[in-house]
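In: only geometry, no sequence info:
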């Protein structure tokens, strides 16, 4: 890419890691696992641009080891020990390598990817893991650093980070990453020049979640917040629902989806709202695409209401796309099917498309930089995508919302921390009150500032408390 010519480019002066544990308000079941607590990695980065200006940026992400590293034979404590070591080692690596020359934030982590994967192997040995942390786990463990670099880049240059992906702020086009078809094209060509003022949210219906108020009992929290799905819909007006499936019991999955649709239809009708939308996530538990097809066929027969409301399916089969090379073409003829855990780089992205997946579930936990590149490609070729999260609280949620506000995902973005971590990071929630409070199924983005990723954060205490 040659020597940087732009004064906006940054070098890293410092990278400070922090960790914070939170217990979930209610258990979250997906696939074979139940999540009851999370450890978040939070990072502060200090950078300097070529003009000598200095500023800081922040990033955060729950490490979500049960999702990112699902090997059941290894206890969560060991997985988290390795992921934490990976995060800390990458902080030191970025401070060292990215402190020696000025670069655009898009290029910093992507250029260090191979080094980071090597560091991960060292961390795995130190943690005593019998098998390596998957690439997905490495991405999750390091994603806050990538986010913080983009945030700091925007702040030190007095711009929104999303303004910084045009030729005014980056001296190479997307052909560097996406080939000659993208010669002369930049990320700025594929994202919104202004953020959307409001975003629909996808409410998560976990496999253990209660659907009706009369199912709530003394074992449920009494904290003033809704517990059952009907209560959530009545309070927040949510009309986009992500349904967690078992993936191994087609009849249960069909029944569950049908029941969710009936709750949504009944409660929203009382509010004068006719339409609602579903997505379905089996978390890789369908053994083959045939099981996915069976689910769709039975759902269409038993609940036209649910079937017609179903927007897309998310990663119904295994994340290792190479293992069986399942073709998803027959599934995608019926409903769009998006790859999530299966896409961790451009190679797996391309493989997913070759195998007939309709598009990709974008998550900031797989790096902000990579997400932007995937989105550019999907926008160019009219490939559908969603924006999902990892039960992201605090600025992790703000980050996800800022990305959704500047792009064109299917309808809106997933926001389930209000269900499972509603009291985490109160300072951030107060600062972004209209972003955290859902009204008529949407959140407002007016609190997202015009510098950095929009966090409106200057002190690490405001992120941690």
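Out: It's in. If you're wondering where the values come from, they're calculated on a predicted model, not measured in any experiment. Numbering: from 1, shown residues only.

In: Every contact and neighbour count from this point should use C-alpha atoms.
Out: Noted.

In: Which strands or helices does the longest strand seen in the chain pack on?
Out: When the chain is parsed with DSSP state E, its longest strand is strand 10-30. Secondary structure elements in contact with strand 10-30, counted by 3 or more C-alpha pairs under 8 Å, 6 or more residues apart in numbering; DSSP states H and E, are strand 33-49, helix 76-97, helix 417-420.

In: Below is structure B, check it against A:
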């Protein structure tokens, strides 16, 4: 076996725990308003054929009302759906013999989707379980080999392949060459999320505590110096125009040369509604600069019809991308055929999917000779520590220059973790976190940027061993 050959491993053990946290201020996206959240923490042990063994870890928010927005389901129902997806995945992975990390993922893909469908779980929910398992397995492999996430992916030690059964549109593409040319960066810009109920100015009512962190958009601009913003639309034309106008007033006056993205949150049933919103925005003088700043429009149409209807009318105005509709490995090629230009990267949907979508984009843009298609980096309330770091390592390796970040705004740093764990993360990642006496470890944002060089450590971007991370279930 060559030094660069993928290592075949099997999932030997797995343990799931959960953390709970109260948000420092409410986060409203779409029709949901979140005030508390839970996070699943998965620890695994893998074994190689030569007897070597290692532990790995991954974590992800158990976020209600995003994976499944059925109004008949409660938040607790949604969380239970995600627990079930993870349980199904662990059963399927545990039944496999040794294979490459990607081979394990590919082997369970069809069965995971089918088993979850039989349980009434949609494809996006079904993707949650494998997304966690794949990250934990690769983290363990990196710790076993003493290699970072970037080194493993660039050398394709995960064994990522193009298969006619899963990615037929990539047949003939030189995937190893694509991976080898990826270049990780040690900084990345923060795209700050402006939630639908976030206060914008000092005149607005606020619910957050006096913890010294910014609450209003004005305070965010002043404190973090962000140059990128993600703006939410709620589906009510008049309300959206009013709020966007107020946001523009703040950004135009204080944020310098800013860029923004517009998140439709599936609030429109067809393309006509979101086209009308965009045209109304373009006709509003107070929104002229904001409209010019918009990079793309994210998932404005409900997933129930988003991959059935053309979006060319909207794409002619601004590039359009899918997010919630990116539930299966074939979703992005289907979206392209309907006029979409982009797709989101979220580790909760699977990091192999992000890598394969990046390969699709590279291939199509090279064939066209222009950068028509794109990958974006979006957040799902990633918590400081494991979840945020693994997401940052992925999108930085894929060449993205800014990433939506919202976990640091709605959660007070690592307040959910014991002091010893917080101190361990600050020590391992001093470029990413800082801690002052009496305060939790918090993300360091300077000039709108994050320094992430310390994520180039053995494993999947987590410099703290799994044994140093609290595994108790509250």
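Out: That came in fine, so what should we check first? Since we're looking at a predicted model, the values are computed, not measured.

In: Tell me how the two chains score on TM-score.
Out: Scored against TM-score structural alignment, normalised by the length of the first structure, the superposed chains reach a TM-score of 0.88; 441 aligned residues with a C-alpha RMSD of 2.4 Å.

In: ok, back up a step: let me have the helices and strands packed on strand 10-30 of the first structure in JSON lines, extended by distance to residue 378 of the first structure.
Out: Formatted as JSON lines, those follow (distance: least, C-alpha to C-alpha, whole Å):
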{"stretch": "strand 33-49", "distance to residue 378 of the first structure": "29"}
{"stretch": "helix 76-97", "distance to residue 378 of the first structure": "29"}
{"stretch": "helix 417-420", "distance to residue 378 of the first structure": "27"}
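
In: Ok, which of those comes nearest residue 335 of the first structure?
Out: Across these, residue 335 of the first structure has its closest neighbour in strand 33-49 (26.4 Å, C-alpha to C-alpha).

In: Following superposition onto the second structure, what is the mean distance for that closest one?
Out: Average distance, strand 33-49 of the first structure versus aligned residues of the second structure after superposition (mean C-alpha distance after the TM-score superposition for the first structure): 1.4 Å.

In: Report the angle between that strand and helix 76-97.
Out: Angle, strand 33-49 of the first structure to helix 76-97, by axes from the mean of the first three to the mean of the last three C-alpha atoms, to 10 degrees: 10 degrees.

In: if we can go back for a sec, can you check which of the helices and strands packed on strand 10-30 of the first structure gets nearest to residue 223 of the first structure?
Out: Nearest to residue 223 of the first structure, of all these, is helix 417-420, at 11.8 Å by C-alpha to C-alpha.

In: Give me the contact list for the closest one.
Out: Residues outside helix 417-420 of the first structure that contact it (C-alpha atoms under 8 Å, 6 or more residues apart in numbering): 24, 25, 26, 27, 28, 391, 392, 393, 397, 436.

In: Tell me the residues of the second structure aligned with it.
Out: Aligned by TM-score structural alignment, helix 417-420 of the first structure falls on residues 407-410 of the second structure.

In: what about that stretch, how far off from the first structure?
Out: With mean C-alpha distance after the TM-score superposition for the first structure, stretch 407-410 of the second structure averages 0.7 Å from its match.

In: Can you tell me which residue is spatially central in the second structure?
Out: residue 346 (2.6 Å; C-alpha atoms, centre = their mean).

In: Excluding sequence neighbours, find me the nearest residue to it.
Out: Distance criterion C-alpha to C-alpha, 6 or more residues apart in numbering; nearest residue to residue 346 of the second structure, sequence neighbours excluded, is residue 378 at 5.9 Å.
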